[in-house]
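Chemist: here are the coordinates; sequence isn't available:
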């Protein structure tokens, strides 16, 4: 597991359960740097932790990465974006996966829809045999 930076974008590789702490720590640090309050930061970190866990659980060899970047709009509003990427088998039925209680891995089925509810912006791109990319964004109030 490593953390690297490319300008203002941090990349955290994900390959084992032990990497979840690094993901959470980095998400929290970047949330605080962006001026998110405690509640917004906690929601962002919780959503990101679940998405990182999904990479470990479902991606090929549990491998993926998260790209974390600070955001600033023209009016000065600040936020943080995290992009979770894996080259796993992809999600066959994305509509079903985005409904509560749907699971293919024996969990509670709250991961993707729960993560979506926690953040200000959420997008997902996935399909059979092309991996999954999830982007979450949280804005400071």
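Modeler: Arrived safely. Keep in mind that this is a model prediction, so the values were computed, not measured.

Chemist: contacts, neighbours, all on C-alpha from now
Modeler: Fine.

Chemist: looking at the chain, which residue lies furthest from center?
Modeler: residue 75 (25.7 Å; C-alpha atoms, centre = their mean).

Chemist: mind listing the helices for the chain?
Modeler: With DSSP state H as the criterion, the chain has helices at 19-33, 38-58, 94-97, 111-118.

Chemist: check contacts around the most centrally placed residue in the chain.
Modeler: With distances taken as C-alpha atoms, centre = their mean, residue 48 lies nearest the centre of the chain, 3.7 Å away. Contacts for residue 48 (C-alpha atoms under 8 Å, 6 or more residues apart in numbering) come out as 23-24, 27, 82, 115, 136.

Chemist: comparison target, given below:
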């Protein structure tokens, strides 16, 4: 039996779904070190394979995860990435929920524009992640951190 990313295999790695097919359980990963960023990328890649994405969509999701996790690490002082496996209208998906407790994003509209950067990056992080995924939602509050939820769906 396959296990959800990060599952130690001691039980509870699968839950039945209304469609009758097994569904992977959500898994949460810390984002506090460079090594954590690598772990997140590997876990997200495994999740996309489990859901059945082709190579192009796998790359889209892993790229978005890399950008968002790196932002949480660099700008948010660290945080977590949770990988979820939603289902809707006969489709399967991968949802990433990236949380940090950093300073928040002071100007979200500006941060979503390509070329915006607060550091040495190219400024494609948030806007690029938004374009790579089907759903993109940001909750940010100055001094209280940021939560970004993104989802990519399989074709029906």
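Modeler: Thanks, I have the structure now. Keep in mind the model is a prediction, meaning the values are calculated, not measured.

Chemist: what's the TM-score here?
Modeler: After superposition, the two chains reach a TM-score of 0.90 (TM-score structural alignment, normalised by the length of the first structure), with 136 aligned residues with a C-alpha RMSD of 1.6 Å.

Chemist: and the residue mapped onto the residue nearest to the centre of the first structure from the second structure, how far from residue 51 of the second structure?
Modeler: Under the alignment (TM-score structural alignment), residue 48 of the first structure pairs with residue 65 of the second structure. The gap separating residue 65 of the second structure from residue 51 of the second structure is 16 Å, by C-alpha to C-alpha, to the nearest Å.

Chemist: just residue 109 of the second structure next, same as before
Modeler: Per C-alpha to C-alpha, residue 109 of the second structure is found 32 Å from residue 51 of the second structure.

Chemist: neighbour count winner among those two?
Modeler: Applying other C-alpha atoms under 10 Å to residue 109 of the second structure and residue 51 shows that residue 51 carries more neighbours, namely 19 against 10.

Chemist: who touches whichever residue in the first structure pairs up with that one in this structure?
Modeler: Aligned counterpart of residue 51 of the second structure in the first structure: residue 34 (TM-score structural alignment). Residues counted as contacts of residue 34 of the first structure (C-alpha under 8 Å, 6+ apart) are 70-71, 78-80, 140.

Chemist: residue 22 of the second structure and residue 68 of the second structure, how far apart?
Modeler: Residue 22 of the second structure is 28 Å from residue 68 of the second structure, where distance means C-alpha to C-alpha.

Chemist: between those two, who's got more neighbours?
Modeler: residue 68 (26 against 12).

Chemist: on that earlier part again, okay, the helices of the first structure, which one's buried deepest?
Modeler: helix 38-58 (a mean of 21; mean count of other C-alpha atoms under 10 Å).

Chemist: now that one, how far from the chain's geometric center?
Modeler: Centre-to-centre, helix 38-58 of the first structure and its host chain are 6 Å apart (C-alpha atoms, centre = their mean, to the nearest Å).

Chemist: average gap between it and the second structure?
Modeler: Superposing on the second structure and averaging over aligned pairs (mean C-alpha distance after the TM-score superposition for the first structure), helix 38-58 of the first structure comes out at 0.7 Å.

Chemist: cool, thanks, signing off.
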